[in-house]
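J.: let's see this in three dimensions:
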Amino acid sequence: MEALLSIDYTYDFVATDGNLTTGEIGQNIESDLVALTKDFIEREQFVVFAIDGHDPNDSYHPENKLFPAHNVLGTKGRELYGKLAPLYEENKEKENLYWIDKRHYSAFSGTDLDIRLRERGITTVHLTGVCTDICVLHTAVDAYNLGFKIIVHEKCVQSFDEEGHRWALRHFKNTLGAEVI
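T.: Got it, this is the predicted structure:
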């Protein structure tokens, strides 16, 4: 069984005026990411939206010292970007869609993602979203450590750091044994 993990494809990470945006290069993956997500939904495969949710006043959260405030709970910045938003809204009541609020880079850290995947017999995770070298990478490392097969959709991931993006794609393949398609 397979699942699609849609990681942080939100306004703050993708919109031109987002607080920590990939900008145009992140926007350029929208059609491929939405098409893949729609395909998984239509085939009734498990689709997880793993989305950062931050409180800028949380003095204990390390990201508040590393990055500008982003994906703040209750703001537009945390909303899904572009055509992914209405696709989610149209299907969010379906049993095969699941939203995870995450506080850390990895979708597995501090969430019930591993349990949700295992109870469905899922052994393969497909990764999409931003940023390739941060949240997608850390999710992939945890998936690897938990024994999941990993497929990264190259046309559905991006970063604001091109060098980091290219490095992460190599790392997925050469160190985690992921399939990069």
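J.: only C-alpha atoms for contact and neighbour calcs from this point on.
T.: Noted.
J.: do you know how far K92 is from F46?
T.: Relative to F46, K92 is positioned 12 Å away (criterion: CA to CA, to the nearest Å).
J.: do K76 as well
T.: For K76, the distance to F46 equals 26 Å [CA to CA].
J.: so these two - more neighbours on which side?
T.: Using other CA atoms under 10 Å, the more surrounded residue of K76 and F46 is F46, with 23 against 14.
J.: alongside the first, I'd like the structure of this one:
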Amino acid sequence: MITDLEFDGAEEMREAAHHAADRIAWLRGEADAAGVPVVYVNDNRGQWHSERSRLIEHAMREGGSGRDLVRRIEPRKDDFFVIKPQFSGFYSTNLPVLLPKLSATRLILTGVSADICVLFTAADAHMREYDLWVPSDTVAGSDRQRTRWALEIMEQSMHAETRATTDLSLADWIARSEQP
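T.: Predicted structure coming up:
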């Protein structure tokens, strides 16, 4: 979600991305209250020598298309930040090392693009046996039908929960894991 919104299909996803950002910001507040760590996994967008501050600075530059979006969900200093070179958050990143250090067994995936990056990250998380929640109102894509299909694949093939944050609270999702 830390993006300049300057890529093929960005204009088509702009409205959905802004809506998702609002729900992500709300969910991040719930995560903070529950003591759940927040991990940003962000595409390097071809900036191979980049790092966190440069990616954020680029996305928030004056006149940039992604500025308002990023302003809503800008990473805080204590949030974790992983830069990915490709579609999956697990591919060639330190995420597979970080998550066990955080004692994570369950993941909430949000972001763009639902039918590529979110889907591929969900598949890799599923293969690693993480329990998944991909709230449908926290993901966006350039095509609504493809976003629906991606959510259906995650729900049916990866057993991901896909209810929106308005239909399932973080507290209820956490409590579900504590039931025998």
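J.: in the second structure, what residue corresponds to A178 of the first structure?
T.: Using TM-score structural alignment, the partner of A178 of the first structure in the second structure is A160.
J.: correct me if wrong: that match contacts S136.
T.: No: the pair A160 of the second structure and S136 does not pass the contact test of CA atoms under 8 Å, sitting 10.8 Å apart.
J.: rewinding a little: check contacts around the match of A178 of the first structure.
T.: Contacts for A160 of the second structure were tallied using CA atoms under 8 Å, 6 or more residues apart in numbering; they are 131-134, 154.
J.: closest to T105 of the second structure out of those residues?
T.: Using CA to CA, D131 is the member of the contacts of A160 of the second structure that sits closest to T105 of the second structure, with 6.4 Å.
J.: now that closest one: how far from E161 of the second structure?
T.: Using CA to CA, we find D131 of the second structure at a distance of 9 Å from E161 of the second structure.
J.: got it, and D79 of the second structure?
T.: Distance, D79 of the second structure to E161 of the second structure, by CA to CA: 24 Å.
J.: likewise for S136 of the second structure?
T.: Look at S136 of the second structure and E161 of the second structure: by CA to CA, they are 9 Å apart.
J.: please say which of those two ends up with more neighbours.
T.: More neighbours sit around S136 than around the other of S136 of the second structure and E161, counting by other CA under 10 Å; the figures are 22 against 19.
J.: which residue packs closest to R106 of the second structure, ignoring adjacent ones?
T.: Sequence neighbours aside, D131 is the residue nearest to R106 of the second structure in space, at 4.5 Å (criterion: CA to CA, 6 or more residues apart in numbering).
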